[in-house]
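> Structure here, sequence nowhere to be found:
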């Protein structure tokens, strides 16, 4: 079931984000992720429309949209590769005519995932916090 998140769930969402980020981005030091955790909980998530994916009364993933921009899409690493991310994206895509997102270029799995959903790379930049290259990806109906 996909439903709106409550603020009380934000610590749990940050935990999913942190564990999934460590796994998906081994090229970024763990200290960087830990340093960003408060920002995620206190600034980024509250500024977004956050949807959670529940399975058996357990939150296993979430998406965070800010307007037409996907700020975050994360699934608990314990339950990845079962289509949960695709389900969250399908839900987000239903409510938008276009979506943009930034993804680290070295996160080949995520880039491939978004390409399968119809996203294309439209720009690139260097993330000022990590020095890593990022791609701006876009999708539209």
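Good, I have the coordinates. Computed from a predicted model, the values in this text were never measured in an experiment.

> switch to C-alpha atoms for all contacts and neighbour counts from now on
Fine.

> ranges for the strands of the protein?
Counting by DSSP state E, the chain has strands at residues 2-4, 49-55, 58-66, 69-75, 98-104, 120-126, 133-140.

> which other helices and strands contact whichever helix in the chain runs longest?
When the chain is parsed with DSSP state H, its longest helix is helix 10-24. Helix 10-24 is packed against helix 30-39, strand 58-66, strand 69-75, with contacts defined by 3 or more CA pairs under 8 Å, 6 or more residues apart in numbering; DSSP states H and E.

> got another, please set it beside the one above:
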């Protein structure tokens, strides 16, 4: 595995990774939610963060992360690559190289909560809504 910079030409592949990952881990989202989020992710959110990805030896993107202001804003891994260290590799890279110290996690995503706790994050607070004001509570986590 290797960490690479993301360029705009990678965005179509990134959005496929995002959607596959969301469908595998965010069962609280409806089809309508995904349809609303997808263009926002592709057209706005990717450009708002510092993106890095993990590619395999053939150049296929296995997962990616986005950081802004010491916060891990996004971390998504292909379902078939989960459990192989891709997410941990990306997260540790972000901590060590991009000074990440916080992350917000959907409360309804217990796998992600467990993952971040395993990395060393602790829950420091909770919001009843997500960043768009929708009823998806977020847990605010900080690296300890």
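It's in. This one's a predicted model, so the numbers in the text were calculated from it and none came from an experiment.

> hmm, back to that, mean per-residue distance, the longest helix of structure 1 versus structure 2.
Helix 10-24 of structure 1 differs from its equivalent in structure 2 by a mean of 1.0 Å after superposition (mean CA distance after the TM-score superposition for structure 1).

> Spatially, what comes nearest to the corresponding residue of structure 2 for residue 131 of structure 1 if we skip its sequence neighbours?
Under the alignment (TM-score structural alignment), residue 131 of structure 1 pairs with residue 135 in structure 2. Sequence neighbours aside, residue 129 is the residue nearest to residue 135 of structure 2 in space, at 4.7 Å (criterion: CA to CA, 6 or more residues apart in numbering).

> Neighbours of that neighbour, how many?
By other CA atoms under 10 Å, the residues close to residue 129 of structure 2 number 15.

> Also the one 5 residues further on?
Around residue 134 of structure 2 sit 10 other residues, with neighbours defined as other CA under 10 Å.

> how about the nearest residue to residue 1 of structure 1, chain neighbours excluded?
Nearest non-adjacent residue to residue 1 of structure 1 (CA to CA, 6+ apart): residue 54, at 5.2 Å.

> List the residues that contact the one you found.
1, 2, 3, 60, 61 (CA atoms under 8 Å, 6 or more residues apart in numbering).

> I'd guessed the first one sits against residue 55; true?
Yes - contact status for residue 1 of structure 1 versus residue 55: in contact at 6.7 Å, counting by CA atoms under 8 Å.

> right, so of the strands of structure 1, which gets closest to residue 28 of structure 1?
Nearest to residue 28 of structure 1 among the strands of structure 1 is strand 98-104; the distance by CA to CA comes to 10.2 Å.

> other SSEs contacting the closest one?
Against strand 98-104 of structure 1 (3+ CA pairs under 8 Å, 6+ apart) you get strand 69-75, helix 108-116, strand 133-140.

> Need those in JSON lines (columns: mean neighbour count).
Listed next are these as JSON lines, based on neighbours: other CA atoms under 10 Å:
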{"stretch": "strand 69-75", "mean neighbour count": "21"}
{"stretch": "helix 108-116", "mean neighbour count": "14"}
{"stretch": "strand 133-140", "mean neighbour count": "18"}
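
> Those: which one's closest to residue 26 of structure 1?
Comparing those against residue 26 of structure 1 with CA to CA, the closest turns out to be helix 108-116 (12.0 Å).

> which residues in structure 2 does that closest one match up with?
Taking TM-score structural alignment, helix 108-116 of structure 1 hits residues 110-118 over in structure 2.

> mind listing what residue 20 of structure 1 touches?
Contacts for residue 20 of structure 1 (CA under 8 Å, 6+ apart) come out as 74, 75, 76, 77.
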